[in-house]
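Colleague: Structure for the following, please:
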Amino acid sequence: MAEPLRDRARRATGWRLRMNGDERPHFVVCGSDPLAYWVVRALLATDGAHGQVRVTLVVPERRRSEGPDGRDVPGVRVVRADRLDEATFRRAGLADAAGLALLHQDDVGNMHAALCAQEVEPRLRLVVRMFNTNLADGLRQLFPDSAVLSDASMAAPAFVAAALGELAPTHFRHAGRTLYVARRADVRPQDVVCGLAVTGDPELVRVLPADEAAADVVLAEATGQPPGTELAARRLVRARRRRQPVEVLLRAVRSFATRKIGIAVLVLLGVIAVLGWLNARAAEVNWSEALYLTLVTTLSGQDPDVNKPVAAQIMQVVLNLAGLALIPLITAAVVDGIVNARLALHAGRIQPDRSGHVVVVGLGNIGTRVMAQLHDFGVEVVAIDRNAEARGAALAHRLGVPLIVGDAGREETLRSASVDTCQALVVVSTDDGTNLRAALIARSLDPDLRVVLRLFDGDFAERIQQAFGIGISRSVSYLAAPSFAAALLDRAVIATIPVDRHALLVTEVPVVAGSPLDGRPLGTVARPGEVRLLAHTRVGQKADWSVDPRMVLQAGDRLTVVARRAGLTALLRETTPAPPPAPTGPPAPREAAE
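Modeller: Okay, the predicted model is just below:
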């Protein structure tokens, strides 16, 4: 069982903390992208009013992107280094740290950095960002006191839920109950556990309101009874293919041959048709006989007759010449069409006409998981990526998901994915400019299209959402940061619930002996807008979901709460004893302190 945070901090810091008189837990964060920025912000918000957390951020010498990476956040000590080795970690003060977060987007590099960190401080709390599950399992075996997290796996359900028109992707099991987020109108009143948010006014979303009855977004228990199953039914909306064989055939013919060969064939057929009509009039035969004579003359060049009128002989010669040109053109068109068809099928350009599907742009870490989860829900997916060898391309082929290789910022690419008839567009590439162009072009094709837009900068995402009327824009880093910060602080986060631009944490908090809440009634735990109490568990007993506000708390009790980050920080302050005062005398000798 992992040691409590304060015990680990004191054990790891030892004489250094007493030497400088600083008892604040120290955390080292290594990263240079928005995830590092939001994790640093979350850590500083922890007991920030009392200054009880110190953060050291390790970043490269030069910025690698224009987005925020945490180095400009006030109150953060910044160490610049291009290599995460033992020397860098010693400069960052890792030997007196309570935890280390490795947040670079390089699985192997993060594992190497973890091994180097172990040489500096082997008893360190480690939080590592990883995508490859095999490497993640190996890291957990090497470092038992570690948390290996994936921001992609955390954020992907939020994108999936947004694409399908759901409120939030959260469903979790705790203390024998399965809970999920839903509209109040979609669940039975007896299944509602608590109110989460009031979302009637999109400009003023209120979370954890004092009046629970006013909340239209609730946390409910899944009991297997209708209408709770309606949410699952909506999730399994399957795309419908419109059966228009003529249009599908024309689309296939258009992509079968190149433009020049197609024009040449059409012109030549037009010449043959005109000459055939003239020949039929001269010979005074009906249309079926005229067609027969024209085809035989064109393709075989037979039936020469010197007694024919001069005009008829000239038309026959021209028809024969046209036949000589038509055969190689047909051969060229067939060969060119086969080659183009194979290339188009490989690139996903030949698509049957679809409607009700979901288009996913970008098969990186997030896009790959979004595509896979939508496929698991039975939703038809079309993927777009400019790289045929993208991370999720192999999985797309394995799942049978059509992959269109092209620039999603161009209208023809989006049209080839039938974006004008899809139910949602999920744009999650790593290029904010391409993402924004794709979203705006798709909206021009279908003004009512549901767009789920990924932007790395959370503030930029919110401004785009307001300025362009794009209903949903999400920052992966903002969604995932609370879980990374909680893992670094050794907190048991049960679930993260995104509601609009807010992130609510469901966690279980123990009441420590001597803390301010020890001996106080349960009614003092909840704070409107900050913390809501879900369940109370006494040692040796089952969780009590019918909380009596008059019950007195005891040391060892566990509180299951849903809270905002600031509210959780305040609650942790109330459930933990105050630290002892720093010594005022001269620092103890190193040998004695050790």
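
Colleague: going forward, measure contacts between C-alpha atoms and count neighbours the same way
Modeller: Fine.

Colleague: If you tally nearby residues, what's the number for residue 539?
Modeller: The number of residues packed near residue 539 is 11, by other Cα atoms under 10 Å.

Colleague: Please enumerate the strands of the stretch 451-594 of the chain.
Modeller: For the stretch 451-594 of the chain, the strands defined by DSSP state E, counting those that start in this stretch occupy 472-474, 493-499, 502-510, 531-537, 558-563.

Colleague: For the residue most central in space within the chain, which non-adjacent residue is spatially closest?
Modeller: With distances taken as Cα atoms, centre = their mean, the residue of the chain nearest its centroid is residue 156 (3.5 Å). Nearest non-adjacent residue to residue 156, counting by Cα to Cα, 6 or more residues apart in numbering: residue 370, 5.4 Å away.

Colleague: Would you do the same for the sequence below? I want to compare the two.
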Amino acid sequence: MPTAPNENSEHHAEEILAEDFLVCGLGRLGRECVAVLKAFGVHVIGVDISAAAGQDPSVSNLLDAFHAGDCSHADILKKAGIENCRSVLLVTSDERNNIAAAFIARSLNPRVRLIIRSAQENLNALLRQQLGNLVAFEPSQFSASAFALVSLSDQTQAFFEVEETKVRVGRSVVEDDEVRIIGRRVYELNNADRRILGVTTESEPVGDFLLAVNPDKEIAAGDVLTFFESGGRRPGDGALHATQGKREPGPTLATHFSSFRNGLNRLRRSIEAPRVAMISFAIMLVLSVATFLFYRWENPDISALDAVNIAIVLAIGGFDNVFGALKVPFPISDRLYAFSVLIHVCSTVFLGVVFATLTERLLSARLQITRRRPAAPASGHTIVIGMGAIGQRIAEILREWGQPTVGVSQEPVAEDVLTDMSIHFGPLPEALARANVETAKSVIAVLDDQVANLEVSLLARSLNTECTIVFRTADQELARNVASLVSCSTGLSDYAIAAEAIAGAAFGEYIISAFHLDDRSALVTEYDIHQGDTLIGRTLAEIAYGYGVAPIIHRRGDDKRFNPSDDIVLESGDALVVIATVDGLRRIEIGARATPEWRLAILSSPSEDARFEAANAISRISGCDLAQARSAMQRLPSRLEKPLYQQQGSRMTRELRKLLVMTRLEFEGDGRKQSGEPDSK
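Modeller: Below is the predicted model of the structure:
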């Protein structure tokens, strides 16, 4: 990872901000990457094969420089100043162009970090070996899980695996009957497998500073708890309060009625196809009988067998067999001849219907034998509309989580794609009907056209008023307007989510996962601590509360800890995995650590032994020198010289309370002094 500058090392921060970031390809993804990088305050240069791309106001106002040309040409990269670039983001839609540009960029700047858009997993691994300092990605790998999670509507915000540990980020609303939670303090809900990220209200999202919650706050009904936890519980298994023994509701009468109605719909659709053929057959049968009667009535000399033969020949299109001769072998009136012509026309239509029905049935049977795909579930499933790269990845994730999933596509997909999943092709209204949209739990629309996504989402809502709708869009303002008018609908930009993960990777971090946390994106990021890193010597408390990130895993050698203690001091060779917003990563990048604004006043101690143990606890929790802690304990009453974050101070008072040491936590932010009550209990 790049060296994270100290909050006081302004010169180092300016040096970092002076480095250039080159974005090659200013399509949707490239524009999003530019916007995120500029939020970090860095110098961004754009390259695109089209000169018009640099004139787009949404990009030109953010770029510090723009060059028109093909990024796979060395002269264009030189002109863009690649020698001075810290990272190059190759995010054009042409994978070949991106890979070719990567080799040229590496030859021109051996130290530059390469970020390549490519879906070729095997090739990407080889590129990392040959070129080094390279990250290859496909946008759907970051955004697919976000679509899948929103569709479940079970308050799971993220589900990912780190260091063979499955981690779930959840969001739980405290109900009035949650007697085991209401009245408890925030710190009481934290344990070795779970930590509270924030306590808000339903109308208030989690802020950019994670863990910025008073640990002594009492939980009340209506509070929204955002947390992360370890374990194998998958999305859909319930939120925090589900562990308190709340029983899941069983099937209702409405559920049974819905299933019955769904069965009738399937029966109706199964007989709808041959209906036209059956009606045509009935009409032809009536006309054939009429033909027999009319010919026998007008020509009594014709035997019954001859009349039946004439009726059959005319019914199967044999008009010329009866009237092909110059003279008919029996008398026939003009009315009977006209009726015979009518029979011929009807038989032609009837035979066309029969052949079309048989062809449809044969083709359908052939496709079913080829695909061997299961039928759509009766109810409670998720429908993914659009089986492109992101649609397939969403379906894979949902199936990994045990959620029944059905695919819908206008065009057939390859036979080896999700072979054991129900996928329906054809016009979307008909395909949705075959996918049992009336009883689906949720619908995800990820077609390439955002207008088509909105259209099919509204169609799904008209067929199912209770399902959750998630649609892919590039216009977040449109998404907000749709959500305000269409209940249980969410619009997500896959490129916006991917761009934030890619921007994080451009700074040298390893982005493990990206997800949507309330109204912002969050990234799961791994930091490798190297010699000379200014994070060395910092406690996890200083990193967590100073930068507003949530440490989830700390690794030192073979020792790996989930939800690590705040007291751990980072050393060279450590690895730290955190959950952070993009702003949190930016704060670490430029060293913008929040100033601790609380002081610990130590009032009294019952004994020398208590003072000795208290000094150890103070040094461990605050990270201050042990001699400084002992000095404070020997001259009571006193104040600890080292300032603390509120979470540190609250924990310290609880630890000292066990030793019967009286303390008081005092706030000194902005020069104002606010004292809490002495903690003597």
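
Colleague: How close are the two chains, by TM-score?
Modeller: The pair, once superposed, lands on a TM-score of 0.70 when counted by TM-score structural alignment, normalised by the length of structure 1; 512 aligned residues with a Cα RMSD of 4.9 Å.

Colleague: helix, strand or coil for the aligned partner of the residue nearest to residue 156 of structure 1 in structure 2?
Modeller: For residue 370 of structure 1, the aligned position in structure 2 is residue 394, judged by TM-score structural alignment. When classified by DSSP: H, G, I helix; E, B strand; the rest coil, residue 394 of structure 2 comes out as helix.

Colleague: Quick one: the strands of the stretch 451-594 of structure 1 as JSON lines, columns for mean neighbour count too.
Modeller: Below are the strands of the stretch 451-594 of structure 1 laid out as JSON lines (neighbours: other Cα atoms under 10 Å):
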{"stretch": "strand 472-474", "mean neighbour count": "24"}
{"stretch": "strand 493-499", "mean neighbour count": "20"}
{"stretch": "strand 502-510", "mean neighbour count": "20"}
{"stretch": "strand 531-537", "mean neighbour count": "22"}
{"stretch": "strand 558-563", "mean neighbour count": "24"}
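
Colleague: Among these, which comes closest to residue 29 of structure 1?
Modeller: Of all the strands of the stretch 451-594 of structure 1, strand 493-499 sits nearest to residue 29 of structure 1, with 19.4 Å by Cα to Cα.

Colleague: in the superposition, what's the average offset of the closest one relative to structure 2?
Modeller: Its aligned residues in structure 2 lie a mean 2.7 Å from strand 493-499 of structure 1 after superposition (mean Cα distance after the TM-score superposition for structure 1).

Colleague: returning to that earlier point: the residue nearest to residue 156 of structure 1 touches residue 157, doesn't it?
Modeller: Yes - between residue 370 of structure 1 and residue 157 there is a contact under Cα atoms under 8 Å: 7.1 Å.

Colleague: Who has more neighbours out of those two?
Modeller: Higher neighbour count among residue 370 of structure 1 and residue 157: residue 370, with 28 against 19, using other Cα under 10 Å.

Colleague: picking that back up, give the helix, strand or coil label for the residue nearest to the centre of structure 1.
Modeller: Residue 156 of structure 1 - assigned by three-state DSSP - is helix.

Colleague: List the contacts of it.
Modeller: 366, 367, 369, 370 (Cα atoms under 8 Å, 6 or more residues apart in numbering).

Colleague: By neighbours, which of the residues you listed wins?
Modeller: Counting by other Cα under 10 Å, top hit in the contacts of residue 156 of structure 1: residue 370 with 28 neighbours.

Colleague: Assign residue 78 of structure 1 to helix, strand or coil.
Modeller: Residue 78 of structure 1 ends up strand, using three-state DSSP.

Colleague: Can you find the partner of it in structure 2?
Modeller: That one, residue 78 of structure 1, aligns with residue 66 by TM-score structural alignment.

Colleague: Check residue 180 of structure 1 too.
Modeller: Looks like residue 180 of structure 1 aligns to residue 168 there (TM-score structural alignment).

Colleague: my read is that match is in a strand, agree?
Modeller: Yes - counting by three-state DSSP, residue 168 of structure 2 falls inside a strand.

Colleague: Which element, helix or strand, includes the closest residue in space to it that isn't next to it in sequence?
Modeller: Excluding the flanking residues, the one nearest residue 168 of structure 2 by Cα to Cα, 6+ apart is residue 159, at 4.5 Å. In the assignment (DSSP states H and E), residue 159 of structure 2 maps to strand 156-162.
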